Every structure is written in structure tokens, then in C-alpha cells.
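[1] quick one, what's the 3D model for this:
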Amino acid sequence: MSIIVWIVIGGLAGWIANMLMKTDGSLVKNVVTGVVGALVGGFVMSFFGAAGFTGFNLWSFVVALVGSVILIAVINVLTGKRA
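    Have a look, this model is predicted:
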């Protein structure tokens, strides 16, 4: 899997997750949130028996988006911020 795929899907997933969770962020924050979210989402999906991040497709975007939302929610709980 190419690093460019991770950056593109991570950037889109991080951007959408930031909009859903009503947080703000720069392009770099969106990409980092999306890439780390893809890792978190892959772990969560494999825990439930589903495939994780599989490449440049819709399923990988959904996995990254779910992981990004989980990541932002956990960070908000730890820092005491509210959406």
C-alpha cells in the first residue's frame, strides 16, 4: 500500500471526522487524524472480525472515518472538550 493512499484517504477521513465532531483543524491535523484513525479503525474492525484498511476503496475510507471519529472522541474526553 502506498503512502500516498494513506495520505489521501487519511486527509479526507480526518476532514469529514472533524466536520462531524465539530472541531477545527489544519490540513496537517486532518491528515494525521485520518491516518491514525485508519490504524484505530483497522484495529476496531479486526476486533469485530471485519477487514481493516485494505487500499484505495470505499471500505478503507469508512474504516478510516470510523477510527477518526473514535480518535477525536477519545481526545475530547481526555482533554475535557465538548463538541
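[2] when you work out contacts or count neighbours from here on, use the C-alpha atoms and nothing else.
    Noted.
[3] doesn't L65 make contact with A17?
    Yes - using CA atoms under 8 Å, A17 is in contact with L65, at 6.1 Å.
[4] so which of the two has more stuff around it?
    Between A17 and L65, counted using other CA atoms under 10 Å, L65 has the larger neighbour count: 30 against 26.
[5] second chain to compare with the first, below:
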Amino acid sequence: MNIIIYLIVAAVIGWAATMIMRDRSSLLINIVVAVVGAFLAGWFLSPIFGVGTINDAITLPTMLVTLLGAIILLAIVRLVRRGR
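    Got it, this is the predicted structure:
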């Protein structure tokens, strides 16, 4: 049951990140963006803000850090796409 909740929260966070970055993506891409963004946020942003990610617990601060990680990931992907 926890994995289903985790995937739903990841989909919502990924969707929010794609809306903020004005990118069109499928549900699967939204989930992947949020999960990878959570890992990025865990390595780089969690030590700065002192907050975990949705990998630790699903709370508002962890969702915001995960959202920020997903936005950063989308920005990196956009820069790589432009370089081609």
C-alpha cells in the first residue's frame, strides 16, 4: 500500500513540476521526474535545507524539497535538449 501512495504523490509532484516548467509529459514521465528529482534533492538540497525528501516521509516540507529537485531535473533536461 505504501508504494501506491508513494507513486501517487510522485505523480502529483512530477505533474506540478512539469506545469511550473511548462513542459508536457505523460504520467509515467511525471513519476520518473519526481522520483529522480527526489534522489537529486536528497543528495544536494536536503543537507542545505535540513529536510528530507518523499523517500523519507510524505510531509509538506519533504514534498516541497522533492518538487524543487524535480524542477531542477527538468531544467537540466531542457538544457541538454537545447544543446543537441
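[6] overlay the chains and give the TM-score.
    Comparison of the two superposed chains (TM-score structural alignment, normalised by the length of the first structure) gives a TM-score of 0.83, and 80 aligned residues with a CA RMSD of 1.7 Å.
[7] mean deviation of stretch 33-42 of the first structure from the second structure?
    Stretch 33-42 of the first structure, aligned to the second structure and superposed, deviates on average by 0.9 Å (mean CA distance after the TM-score superposition for the first structure).
[8] contact partners of that stretch?
    Contact with stretch 33-42 of the first structure is made by 6-7, 9-15, 51-53, 60, 63-72, as judged by CA atoms under 8 Å, 6 or more residues apart in numbering.
[9] distance from the chain centre to it, please.
    On the basis of CA atoms, centre = their mean, to the nearest Å, stretch 33-42 of the first structure sits 4 Å off its chain's mean C-alpha point.
[10] N76 of the first structure: how many residues sit nearby?
    Neighbours of N76 of the first structure (other CA under 10 Å): 15.
[11] what do we get in the second structure for it?
    In the second structure, the residue equivalent to N76 of the first structure is R78, according to TM-score structural alignment.
[12] against G42 of the second structure, how distant is that match?
    21 Å (CA to CA, to the nearest Å).
[13] so in the second structure, which helix runs the longest?
    Scanning the second structure for the longest helix, with DSSP state H as the assignment, gives helix 60-83.
[14] got a list of contacts for that helix?
    Residues contacting helix 60-83 of the second structure (CA under 8 Å, 6+ apart): 13-14, 16-18, 20-21, 33-41, 45-46, 51-54, 56.
[15] buried ones among those?
    13-14, 16-18, 33-41, 45-46, 51-54 (16 or more other CA atoms under 10 Å).
[16] which SS state does A50 of the first structure fall under?
    At A50 of the first structure the chain is in coil, as set by DSSP: H, G, I helix; E, B strand; the rest coil.
[17] thank you kindly, that will do.
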